[in-house]
Each structure stands twice: as structure tokens, then as C-alpha cells.
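J.: Fold the stuff below for me.
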Amino acid sequence: MAQPRYARPVTGARTAAIDEGLRSHMSKVYGTMSIGMVITALASWAISGLAVTSDPSGASAQIGADTYLTSFGYAIYGSPLKWLIMFAPLLFVFGFSAGINRMSAATAQTVFYAFAAVMGVSISSIFLIFTGFSIVQTFLVTAASFAALSLWGYTTKKDISGWGSFLIMGVVGLIIGSIVNIFLQSEAIMFAISALGVLIFAGLTAYDTQNIKNTYIAHASHGDQEWLGKAAIMGALNLYLDFINLFMFLLQFMGAARE
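T.: As a prediction, this is how the structure comes out:
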């Protein structure tokens, strides 16, 4: 029996609809991630500004030639509270990932932005350690690298889904190594962790981008907009974490210390 003439146009229309939906989905992922990055940058900059002063009267500690920690700064960088601030983003991610299925897409987005603010507080000490120029320079290098890696992950025909388990094992190793080195304070271990961190999160950027794309294509026909909305938030979270970690590890190599 001859194939109906309308079969090919219908298939083409469906493919076009999926392609259009995918572009919209990826735009939402990158848009949500970008807003999170802005929130993190503003929170980090604002907190670091409140933490230091050039007035030695009433200061808690001196950290530079003419720079002193305020009582607020000492509380978040010098007291036991610093451990809570340091590990809060990790706890936040675990809680968010476990609870997102019980949230609406709107709630999940709000929680993601709250997490971005917490992350900003957690990494705010970089403004006390490194010069502003080197931070901006590293950010621009990270942004260019991230864009190239994410574009490759989106466009490549190669299936890189097999990378996932190895990269996640690498992340676990980085976390354990970083915790151990808090007590050892070894520059050699820090160098090795930073080098591996750059490689691992470069790989995760490409892997996560392809995974976001494939997940959308696999579920687009279901038409569950609420699920797809939350999938976009989780995709934004994964890429956000890839960017932040890539930036922080590159900063160990490119960051110039304040005098």
C-alpha cells in the first residue's frame, strides 16, 4: 500500500515543534542560570563589603596592610560559623534535589535563587583573598570556556552519557580531598585538586548540557509543562554548579593574591 502523502509533513511538523520547544527550554535553562549567577555575584560582593573596613578602631582582626575585619566579617570568616557557611551550599543542593518533586516549578525557581544567594555568601571570601582584576579576568575566561564546552555538548553527535558515572565519582573524590586538605593545608594537594577540578567540571559542563537536551527530547511528547519547568530548573542548577566550580578552581591558578 502506498504511503499517505501527509505522513511526512506531519512528522516534519512534529520535529519542528520539538526543535522549537527545545530552543525555548534551553533558553529558560540558561536564563535561570544567568539570573542565579547575578544573584551570587551581588550577594558575594555585598557581604565582602560589609566584612572589611579600613578603620582599625573596633576592628576584630587585620587581614591586610590597611584592611581589617569588622565584627560581622570575623563572625562569618573567623568564628565557627564559617563552617556552616562553607558547607551550607552542599546541604542546600542535597535538600533541593531530594525535595524538588514535591515543589511546584515556581517554588523550585525561588528556592534556586535562594540557593544562589547562599552560594554568594559562601564564596564571598574570594574578594578578601584575590584582587578584583584577577577575579574579573578569571570570570571572563570561565565564561568563554563554559560557553564553548556547553555548545559542544549541545551540538556533538557523540553520545557522552557514559561520562556521567566517572565524573560524579571524580566530584566525590574532590569533595573528600578538599575536606581532608582543610586540615592538612598542603599546597601540593590543593594544586592537584584544582587541576582535576578544572578537568572534571569541564567534562560535566558538556555532559550536563547534552543530558538536559536529551531529557527534554525524551519527555517533550508527554506535554507535562510542570515537569518540564522543574526539569529546566534542575538543568539550570547543574550548569550553575559546573560554572561556579570551574570558576573557583581556575581562580586557584589565575587569581592574584591581595597584598
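J.: only C-alpha atoms for contact and neighbour calcs from this point on.
T.: Will do.
J.: could you pull out the helices for this structure?
T.: For the chain, applying DSSP state H gives helices covering 7-51, 71-77, 81-99, 105-122, 126-129, 132-155, 163-184, 187-219, 225-254.
J.: Tell me which of those approaches residue 61 most closely.
T.: helix 71-77 (7.2 Å; CA to CA).
J.: Which strands or helices does the closest one pack on?
T.: Packing partners of helix 71-77 (3 or more CA pairs under 8 Å, 6 or more residues apart in numbering; DSSP states H and E): helix 7-51, helix 81-99.
J.: would you list these in CSV and tack on mean neighbour count and distance to residue 119?
T.: Putting the helices and strands packed on helix 71-77 into CSV (neighbours: other CA atoms under 10 Å; distance: least, CA to CA, whole Å) gives the following:
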stretch, mean neighbour count, distance to residue 119
helix 7-51, 16, 6
helix 81-99, 14, 6
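J.: a markdown table please, covering those helices and showing distance to residue 199.
T.: Formatted as a markdown table, the helices and strands packed on helix 71-77 follow (distance: least, CA to CA, whole Å):
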| stretch | distance to residue 199 |
| --- | --- |
| helix 7-51 | 21 |
| helix 81-99 | 20 |
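J.: to compare against the first, here's another:
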Amino acid sequence: MSFDHEQRRPADYAAYGSDIDAGLQAHMRRVYNTMCIGLGITGLTAYVVASVPALASVILTPPLFYVVAFAPLAFLWFGFSPQRIQRMSAGEATRMFAIFSGIMGLSMATLFLVFTHESIARVFFITAGTFAATSLYGYTTKRDLTKMGSFLFMGFMGIFFASLINMFFHSAAVHFAVSVIGVVVFTGLAAWDTQYIKESYRYNAMDDSANARLAITGALRMYLNFINLFQSLLSLLGDRR
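T.: Here you go, the predicted structure:
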């Protein structure tokens, strides 16, 4: 009696594995492409706002400045968290990501007023190189990076609360320490999240709808890692006007 219709032959498993590998590569390209589009929207928005004095004076003057500064965090918390993305359609999640990228651009416009354009460009390329190298490591390494997650999360929470408190005390020493720790934490998160995105795809390899949303979630994770790494490096290496 034959059970060929119920069992996979070795060749079938090989073909299935090849399909996953090809799908994974396409999935990662979608994640990185979406992330890059978001970075482009953020950079363009920040540059335009900083380049139009009338617009900059309105948006970057208190009390509206504080609204703009906290708007990205509020948007993530109330409307665009990874958990909420899983309840959206892929199209809706993509639109929300574009809106969030624009809001982030508004909050980052001050960078073009504080730092020289040359140093912003230089640090951007340093960030891109660092990010690419660590993300590649996260994708190719056989080492399980799961244990790094709790350490990196604690580091992130420390950075968040220290930055929040330092908004009122303006300590140069705290700002420097936060920037240094930020480089370490967000470099590590770039590798950790890359491996997480890769494994999440393998778990949902046959669910196209879930993977479309996972690609947006992954792009958001990587986008935030890049933005925070860039800001940390800019604080350390940027030339002020």
C-alpha cells in the first residue's frame, strides 16, 4: 500500500526549503525597502520644515514644539504599535507607516538647525554602514541572539527614561552617556531584530497575509533602530552650527 500522497519525499522537503529561502529573501527585501522609504519620508520632511523659516518658527516654537516632539511616541503608543499592525490590512499598515515617518520628520527638523548639513550627511553614512553590517550579522549568524533581547530591552528603557528626565535638567554628562549607550543598544537591536524578523517569517512562511503585516512590523522595528542609532551617533560625532 502506498502512502506517497500522505508523506513528503526528501526531494519534496528540499523544494519546500528552497521555496522558504526564496520567500525569505523577498520578505527581507520588502522589509528593507519599506524601511528605506520611511527614512526618505522622514529626511525629506525634516529638511523641508527646517528650510522654510516661517514653517520652522511655528512648528519648532513652544508650546507646539513639545507637541511635535512627543507626537511620534504618542502615535506609536495609541495607533501604530506592532500589536495594532497585526489587526490592520497590509495597505492600511503601509499608509500608517508613511504617516508615522512624516510625523517623525517633523520632530527631527531641529537637527538641520543644530548640526551642519555636512556632518548630518557624514553621520548618516556612518550609521548606514554600521546598521548594514550588524543587520547582516543578525541574518547570517548561527548563534541564537534571543538572550540578548532582555539585556537590550533594559538598556532601551534606561535610555528612554534618562532622556526624558534630562529634558528638564539638561545635563551634558547624562546626554553623553545616553548617546554612548544608545549606540551599543541600537546596534545590538539591529542584529537582534533582523534575526527575529527572519525567524518570524519561517514560522509564518505559508501565510501571505500575515507575512505582509510582519514585513511592515519588521520595517518599523528596523526604522526605529536606524533613527535612534543615527541620533546617538550624531550627538557624538556631529558638528554643531
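J.: still on that earlier bit, Throw the helices of the first structure into TSV and include distance to residue 61 of the first structure, thanks.
T.: Formatted as TSV, those follow (distance: least, CA to CA, whole Å):
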stretch	distance to residue 61 of the first structure
helix 7-51	11
helix 71-77	7
helix 81-99	15
helix 105-122	19
helix 126-129	13
helix 132-155	21
helix 163-184	21
helix 187-219	25
helix 225-254	24
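J.: right, and those - which one's nearest residue 62 of the first structure?
T.: When these are compared by CA to CA, helix 71-77 sits nearest residue 62 of the first structure, at 10.0 Å.
J.: residues of the closest one that come out buried?
T.: Of all the residues in helix 71-77 of the first structure, those buried under the rule 16 or more other CA atoms under 10 Å are 71-74, 76-77.
J.: Residue 108 of the first structure: which of the residues you listed is nearest?
T.: Checking these against residue 108 of the first structure by CA to CA gives residue 76 as the nearest, at 27.3 Å.
J.: Leaving out chain neighbours, which residue sits closest to that closest one?
T.: Leaving aside its chain neighbours, residue 76 of the first structure sits nearest to residue 82 (4.9 Å; criterion: CA to CA, 6 or more residues apart in numbering).
J.: Can you tell me what the one you found aligns to in the second structure?
T.: In the second structure, the residue matched to residue 82 of the first structure (TM-score structural alignment) is residue 65.
J.: What about residue 150 of the second structure, how many residues nearby?
T.: 10 (other CA atoms under 10 Å).
J.: Now do the same for it: its match in the first structure.
T.: Superposed on the first structure with TM-score structural alignment, residue 150 of the second structure falls opposite residue 165.
J.: Residue 140 of the first structure maps to what in the second structure?
T.: When the second structure is aligned by TM-score structural alignment, residue 140 of the first structure is paired with residue 125.
J.: Let me see the contact set for residue 118 of the second structure.
T.: Applying CA atoms under 8 Å, 6 or more residues apart in numbering, we find residue 118 of the second structure in contact with no residue.
J.: Please tell me how far it sits from residue 127 of the second structure.
T.: The gap separating residue 118 of the second structure from residue 127 of the second structure is 14 Å, by CA to CA, to the nearest Å.
J.: what's the matching range in the first structure for stretch 174-189 of the second structure?
T.: Aligning stretch 174-189 of the second structure against the first structure (TM-score structural alignment) gives residues 189-204.
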